[in-house]
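Enquirer: next comes the sequence, and after it the predicted model I'd like to discuss.
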Amino acid sequence: MKKLPIGIQNFREIIENGYVYVDKTKDYHNLIQNKYCFLSRPRRFGKSLMLSTLKEIFKGEKKLFKGLWIENKIDWNIHPVIHLDFNLITHHLDIETFERTLLHALKSSALEYNISIDEEDPKNFFQQLVTALSKKAKVVLLVDEYDKAVIDYIDAPDKAGTNKDYIASFYEAIKGLDACFRFVMLTGVTKFSKVSVFSKLNNLRDITFTDTYSTMLGIREEELYANFEPHLKQSADALDIKDDELKSKIRTWYNGYSWNGRDKLYNPFSILSFFAESSFNNYWFETGTPTFLIELIRKNHFLLPDLEGIEVENYSFGSYGHDNLEPVPLLFQTGYLTIKEKKKGFSDEMLYRLGLPNREVKRSLLNNILGYYTGKGVSHAKPPYLKMLQSLASEDFESFIHFLTAAFASLPYNLYPAKEDYYHSIFYLILVMLGAEIDAEILTDKGRMDAAIHFSDKIYIVEFKTGDVKKGMQQIRNRRYWEKFGLRNKKILLLAVGGFDEKKIEYLIEHP
């Protein structure tokens, strides 16, 4: 059984040391038919490994690609490669340190090709380096995490702005060197509209949403089964479950990322970590959700069930800057939202329906949001609610309402306006945190129901009303929400929750 390359982003190391490698070289072959490309993907999604692989392709290292798709598909011409990894360039101190470490990275590339340049300004050094290298052959430029110096300070606009202005000036040098380049690739997490690399370098093609490249990073399900069969068996044995059940569970936990609304992908870091541990955990988010994102959600009065089913146009993804943050595009580009559906709008513009990709993301993000709202850590926010789900499972409704009332009583009044959407949102947060299978804002042919909570033997249809709880039950009955689940062969219970006057909660429970 091959070793798992957890945290390893160097193609040569993976191949020479016998790690599992999912062959994406057919995609890379298509990619290098272009000249200038930009690709946005979330962190830990394979961007660095892709650039490392491209570096070896352009350096003509055919021996590393034995048995891979690209082995006999190209001529293996050798090109000088400048590989700038902004993960390794210091940007957290001051602009002088940023400039000095960027220059050091460029000098390392010059040293690799025995080129001597007497220049201390990084932009001028870069221009001279590219010009000198192009005398050998056309140059390949690979830039990893181009935006790291900005995204790391997204909650400190002045610092982000200073770094943004500097890197924009540096990247501007690329355009004047067009004749020297064979291929230029920039990767990052975000596409800030105000970073002038996207205005001054106007021949840079953004392939983030291009269907041809939608599965170039991440692991498709067929790739998972083809490359990780021994690891699947090992995990099934460790968890003492059947193969089909294991596949279903890992699909629920780690699959679901999409950039075209059709092809679903696994997060590489999460699935590798799962196979290493044979345990369903939140691997990608183990360091926690950034506080600035939670604060951004709160400031915009963003209701959490609204994260499922948001519709946006294409321009929304790049229509913000570091000093004008928009929660939806930022949540998408950082991996907290993904594309569920892609369709044409009334004016032929593309519309994207977004949602949370999988259970790992949903539980991790919402756990941290609830902990933030309560003013406590996740470990402290969770224990008071642990019996709530058990009460629903055992149909002990008095206990359920008792625990729900206690949960709402612990929350500050000023989080949201006192309306049913707020209570619905918190209810959703709590149940997701507890591991419930819950669907929110479900569209039916009779209207939109607030929630459906699924158990192995029953389904709750839930409606919230801030006033008379009877109105909630009447809405469920008038619109016959339960008919959507009529073929599930499960007991159906209708639950209306209302009141909320001074956080006193009432309920009605009925059968269809």
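Expert: Everything's here; your move.

Enquirer: can we go C-alpha only for contacts and neighbour counts from here?
Expert: Will do.

Enquirer: neighbours of Asp27, how many?
Expert: 17 (other Cα atoms under 10 Å).

Enquirer: in a helix, it, correct?
Expert: Yes: Asp27: assigned to a helix according to DSSP: H, G, I helix; E, B strand; the rest coil.

Enquirer: comparison target below:
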Amino acid sequence: MLRSFNPCRLGFCGVKWEKTLEEMKKLPIGIQSINKVLLNGDYIYIDKTLFIKRLLDEGAPHYFLSRPRRFGKSLFLNTLKEVLSGNKELFRECAIYESDYDWKHHPIIHLDFSQIPNKNPELLETGIKETLEDIAASNQVTITGSSNKTRFKRLIEKLSKKNLVVILIDEYDKPIIDQMHHHSIAQENREVLKSFLETLKGSDDYLKFSFITGVSQFSQVSLFSGLNNLKNITMNPKYAEVMGYTEKEIKTSFDDHIQAIIKKRSEQGRSTTEKQVLKELRSWYNGYRFTRSEAYVYNPFSTLNYMDEQETSPYWYRTGTPSFLISQVKKTPETITTLRGKSILDTTLSHASHIEKVGLAPLMFQTGYLTIRSYNPEEDSYQLDFPNKEVEKAFFDSLLKDFAEIDPLMVQRDAKELLADLRELNLSSFITKINIHFAKVSYHLFSHAQEGFYQAVFFTLLEASGIRTVAEMATNIGRIDLICEMEHATIIFELKLDKTADIALKQAEIKKYQERYALDGKEILVMGVNFSSKSRNIGEWKGKLFCPSGGLKKELYPG
């Protein structure tokens, strides 16, 4: 049926043409096949093919790239596979189509370690063997050998008789990440992988190109130590936007879906604008930065699901509970209070080689729970923070549930009142509410608990309530335990266990912590807080409120 002419639907009258769901391009949620995405032009595709052209032009034999899970690694590898298979016509609408790439066909060995069993090294060895045999059979060759290393080498050599071979390895570190709670198995799996991947070292004469992806870099050093010519592009500014969506890509490729969100909310009586939708999208799913350059990208998985569901939700976070992170927190609870704003050297951030020694902050960066906020060239260091609302909120909810064993909903219900108490410096009410939540912490968690545990619970309760904090802030003569920046006041907490509030407050006074904020034009509250292992909560507190000029305004204490 023909539609009646409507000039506004054609873009006149200052009104955008609202497409129906049938007219809009589909969202490629969960699709890892570039052939399915591009073949009929039905799906949105953010064109990353010029990055592939750049990789091939650079001519390095082996590349490594780390990105968080569900960030587009598998789709990128599948795109590499189709390009290097010479499937030119598939990319007719992509930038690489008009380039000078030669589109020669190369045999492909594609190994996806997310599909190979890894509960123990024996299963891992068997899975690799079966995968190699399947690849050989699909290429009409047979392979033999007493080890996977030998089979891999012979497969490469046989396929190279057709043309130089391309090696694509996805999620190389899955056998390690999955077993991090069993260090011995993780170490044994790493040795299996190390031996297997050493095959690439002596195969350059048979290879066109190899590309390896994973979530982490912590095992990269020892795993690929034999590959002296491995080029790690994980933190290379030239590839900062190789995965994830940029702000420009969001605006140009998802405009129809953004308009659909506006229309739906309008029909629900929730009037909104394009600017508001973009702001919501940005605060929830943008903020990932992987290099020194100030290039930020959106989480592609969450962005696609947001466009589909048309509401915010922790889509990426809830696809994989970070149990290995919670395990790390339980071992060293004091480390979580320093996550926000933590500065870390480049070598520590990206080149830790021991599973059992990897720090919480590098691990959270590599797995996508922290991101780069700024870079200090003088120190060659990075300052880290949570990338966006999705990760920040969901992570602290997980800490409440799995670390402190408190129902996040109970904290959420009190969050507004807790925040209001702190803003208004209603400290007795604030401490009372905190202690109510401490009473909900499981009894067994306090067994042998040190000061770091109490600080971690306190920090988690604040963050889960929407109270932004910074810990371990350095001054010229010490480190402040915890700082909350409110609209009209800066609150400094000095925290102790089984001492006194006087001792805590005296330490803050001696070290003159308030002087760091004396020129900010806000009041400064310095609080001494003492946790009691007997009552298992905040036993005592005292505070001093200073004027913006630095003079003492009044003392604060219970009663």
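Expert: Yep, that arrived. These numbers were taken from a predicted model, which means no experiment stands behind them.

Enquirer: list the TM-score for the superposed pair.
Expert: Once superposed, chain against chain, the TM-score is 0.86 (TM-score structural alignment, normalised by the length of structure 1); 496 aligned residues with a Cα RMSD of 3.2 Å.

Enquirer: wait, what's in contact with Arg54 of structure 2?
Expert: Contacts of Arg54 of structure 2 were listed using Cα atoms under 8 Å, 6 or more residues apart in numbering, and none were found.

Enquirer: quick one: it is in a helix?
Expert: Yes: under three-state DSSP, Arg54 of structure 2 sits within a helix.

Enquirer: roughly how far apart are the equivalent of it over in structure 1 and Arg220 of structure 1?
Expert: Matched by TM-score structural alignment, Arg54 of structure 2 corresponds to Asn30 in structure 1. Between Asn30 of structure 1 and Arg220 of structure 1 the computed distance is 18 Å (Cα to Cα, to the nearest Å).

Enquirer: got it, and His424 of structure 1?
Expert: To Arg220 of structure 1, His424 of structure 1 is 34 Å away according to Cα to Cα.

Enquirer: over to Glu99 of structure 1?
Expert: In terms of Cα to Cα, Glu99 of structure 1 sits 40 Å off from Arg220 of structure 1.

Enquirer: now swap in Thr444 of structure 1 and tell me
Expert: 31 Å.

Enquirer: could you look up the SS state of Cys37 of structure 1?
Expert: Under the three-state scheme (three-state DSSP), Cys37 of structure 1 adopts strand.

Enquirer: what's it aligned with over in structure 2?
Expert: Residue pairing (TM-score structural alignment): Cys37 of structure 1 is matched to Tyr63 of structure 2.

Enquirer: hang on, isn't its match packed against Leu230?
Expert: Yes: under the criterion of Cα atoms under 8 Å, Tyr63 of structure 2 makes contact with Leu230 at 5.6 Å.

Enquirer: for Pro122 of structure 1, give me its contacts.
Expert: Contact analysis of Pro122 of structure 1 by Cα under 8 Å, 6+ apart lists Glu99, Arg100, Leu102, Leu103, Leu106, Phe170.

Enquirer: one more time with 10 Å
Expert: Shown in contact with Pro122 of structure 1 (Cα atoms under 10 Å, 6 or more residues apart in numbering): Glu99, Arg100, Thr101, Leu102, Leu103, His104, Ala105, Leu106, Lys107, Gln128, Phe170.

Enquirer: what does Asn232 of structure 2 give?
Expert: By Cα under 10 Å, 6+ apart, Asn232 of structure 2 lies in contact with His62, Tyr63, Phe64, Leu65, Ser66, Phe211, Ile212, Gln217, Gln220.

Enquirer: pick out the most distant pair among those residues.
Expert: The most widely separated members of the contacts of Asn232 of structure 2, counting by Cα to Cα, are His62 and Gln217 (15.4 Å).

Enquirer: that older thread, just the contacts of Asn232 of structure 2 now: which is nearest Leu363 of structure 2?
Expert: Of those, the one sitting nearest to Leu363 of structure 2 (Cα to Cα) turns out to be Gln217, at 8.7 Å.

Enquirer: my understanding was that that closest one contacts Met364; is that so?
Expert: No: contact criterion Cα atoms under 10 Å: Gln217 of structure 2 and Met364 do not qualify, at 11.4 Å.

Enquirer: overlap in contacts of these two?
Expert: Shared contacts of Gln217 of structure 2 and Met364 (Cα under 10 Å, 6+ apart): Leu349.

Enquirer: out of these two, which sits in the busier spot?
Expert: Taking neighbours as other Cα under 10 Å, Gln217 of structure 2 and Met364 compare with Gln217 leading, 25 against 21.

Enquirer: and the more buried one, what's its match in structure 1?
Expert: By TM-score structural alignment, Gln217 of structure 2 lines up with Lys191.

Enquirer: before we move on, the earlier item: give the residues shared as contacts by Tyr63 and Leu230 of structure 2.
Expert: Ser210, Phe211, Ile212.

Enquirer: so which of those belong to strands?
Expert: Counting by DSSP state E, the part of those found in strands is Ser210, Phe211, Ile212.

Enquirer: got the contact list for the second one?
Expert: Taking Cα under 10 Å, 6+ apart, we find Phe211 of structure 2 in contact with 55, 61-65, 77, 80, 110, 166-170, 230-232.

Enquirer: would you mind giving me the ChimeraX syntax to select the buried ones in the residues you listed?
Expert: Per 16 or more other Cα atoms under 10 Å, the buried members of those correspond to this ChimeraX selection:
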select :55,61,62,63,64,65,77,80,110,166,167,168,169,170,230,232
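
Enquirer: and His183 of structure 2, how many neighbours?
Expert: By other Cα under 10 Å, 13 other residues sit near His183 of structure 2.

Enquirer: in the stretch 51-200 of structure 1, which spans are helices?
Expert: Using DSSP state H, counting those that start in this stretch, the helices found in the stretch 51-200 of structure 1 span residues 95-112, 122-133, 148-151, 157-171, 197-200.

Enquirer: that concludes my questions; thank you for your assistance.
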